[in-house]
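>>> What follows is a predicted structure for the sequence shown.
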Amino acid sequence: MSNLANKPSVISIRRAYEDPSENDGYRVLVDRLWPRGRSKESLKLDQWARELAPTDELRKWFGHEPQHWEVFQQRYRSELAETEKLQQMQLLLADAAGRSITLVYGAKDEQHNQAVVLRDVMSKLLLK
């Protein structure tokens, strides 16, 4: 696997409907669907990692309902624990080449969304 010697020091999240910041570093859209009403230019993405988004089945089941949050996190973490997903996350970390990473998502709820979970999982990968 890729050498992660140039690991990013920070993984943050930002809504797709917020303006990009010069401090965002490597910007990655982590939704399976493109954010409605946003152009490619306005998002200023370095990558679209739709394969790291929750499966359609899990995404639809969750429906961004806070009462599903705990179970959603468990199920999504299980998806991310698959070998292929771990390799994709490691590749994303390597692609950032030491820059900070901003995971971009479209959900309205800033506390209950897949980017929150993905940030946590990827941050733990940095510690290994």
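It's in.

>>> contacts and neighbour counts: CA atoms only from here.
Noted.

>>> wait, doesn't residue 113 sit right on residue 103?
No - the criterion here is Cα atoms under 8 Å, and residue 113 misses it with residue 103 at 11.3 Å.

>>> Compare those two (neighbour count), which wins?
When neighbours are counted by other Cα atoms under 10 Å, residue 113 and residue 103 differ, and residue 103 comes out ahead with 26 against 23.

>>> Helix, strand, or coil at the more buried one?
Three-state assignment for residue 103 (DSSP: H, G, I helix; E, B strand; the rest coil): strand.

>>> ok, it to residue 67 distance?
In this structure, residue 103 and residue 67 are 24 Å apart, going by Cα to Cα, to the nearest Å.

>>> count of residues packed around residue 126?
Applying other Cα under 10 Å, we find 15 other residues in the vicinity of residue 126.

>>> okay, now the one to match up with it:
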Amino acid sequence: ILIDRVWPRGMTKEKAKLDEWNKDIAPSTALRKWFNHEEERFAVFKKKYSKELAGQSATIQRLKKIAAKENLCLLYGAKNEQYNQAVVLKEILMAG
């Protein structure tokens, strides 16, 4: 599941072969632009994005059900594997 609001540069939709592109679960445009993948902003980004995700409870529950049955791969376009929205979303999906 691609969890970016914008399509990743250099990747065609044909090559991606993904099951779903969920723009709604992605960080808001304002939050994404503010964060700008700057590591020192990640702690605040995590809090703000978690608040945004709180408004997506139906989608979160649906993704938890998928993850309980099969592997769930969260796709993102960020270069940094440690500081991105997938890290935050994964943590929320794995919580109780």
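Arrived safely, thanks for sending. A quick note: this is a predicted structure, and the numbers were derived from the prediction, not measured.

>>> Can you give me the TM-score here?
Their TM-score after superposition, calculated using TM-score structural alignment, normalised by the length of structure 2, is reported as 0.91; 96 aligned residues with a Cα RMSD of 1.5 Å.

>>> Can you tell me, leaving aside adjacent residues, what's nearest to the counterpart of residue 29 of structure 2 in structure 1?
Under the alignment (TM-score structural alignment), residue 29 of structure 2 pairs with residue 56 of structure 1. Leaving out its chain neighbours, the residue that sits closest to residue 56 of structure 1 by Cα to Cα, 6 or more residues apart in numbering is residue 32, at 7.8 Å.

>>> What does the one you found correspond to in structure 2?
Aligned counterpart of residue 32 of structure 1 in structure 2: residue 5 (TM-score structural alignment).

>>> In contact with that match, which residues are there?
The contact partners of residue 5 of structure 2, by Cα atoms under 8 Å, 6 or more residues apart in numbering, come to 22-24, 26-29.

>>> One more pass at 10 Å, please.
Counting by Cα atoms under 10 Å, 6 or more residues apart in numbering, residue 5 of structure 2 touches 21-29, 32, 76-77.

>>> any chance of the residues you listed in CSV, plus distance to residue 66 of structure 2, neighbour count and secondary structure?
Compiled in CSV, these are given as follows (distance: Cα to Cα, whole Å; neighbours: other Cα atoms under 10 Å; DSSP: H, G, I helix; E, B strand; the rest coil):
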residue, distance to residue 66 of structure 2, neighbour count, secondary structure
21, 15, 16, strand
22, 14, 13, coil
23, 18, 15, helix
24, 17, 14, helix
25, 15, 21, helix
26, 18, 22, coil
27, 21, 23, coil
28, 24, 16, coil
29, 26, 12, helix
32, 26, 17, helix
76, 18, 20, coil
77, 22, 19, coil
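
>>> Widest-spaced pair of those residues?
Using Cα to Cα, the two most remote members of the contacts of residue 5 of structure 2 are 21 and 32, lying 16.9 Å apart.

>>> For the residue of structure 2 most remote from its centre, pull up the helix or strand it's in.
Checked against the mean C-alpha position of structure 2, the extreme residue using Cα atoms, centre = their mean is residue 14, at a distance of 20.8 Å. Here residue 14 of structure 2 is covered by helix 13-16, with elements defined by DSSP states H and E.

>>> And for residue 34 of structure 1?
Short version, using DSSP H and E: residue 34 of structure 1 is in no helix or strand.
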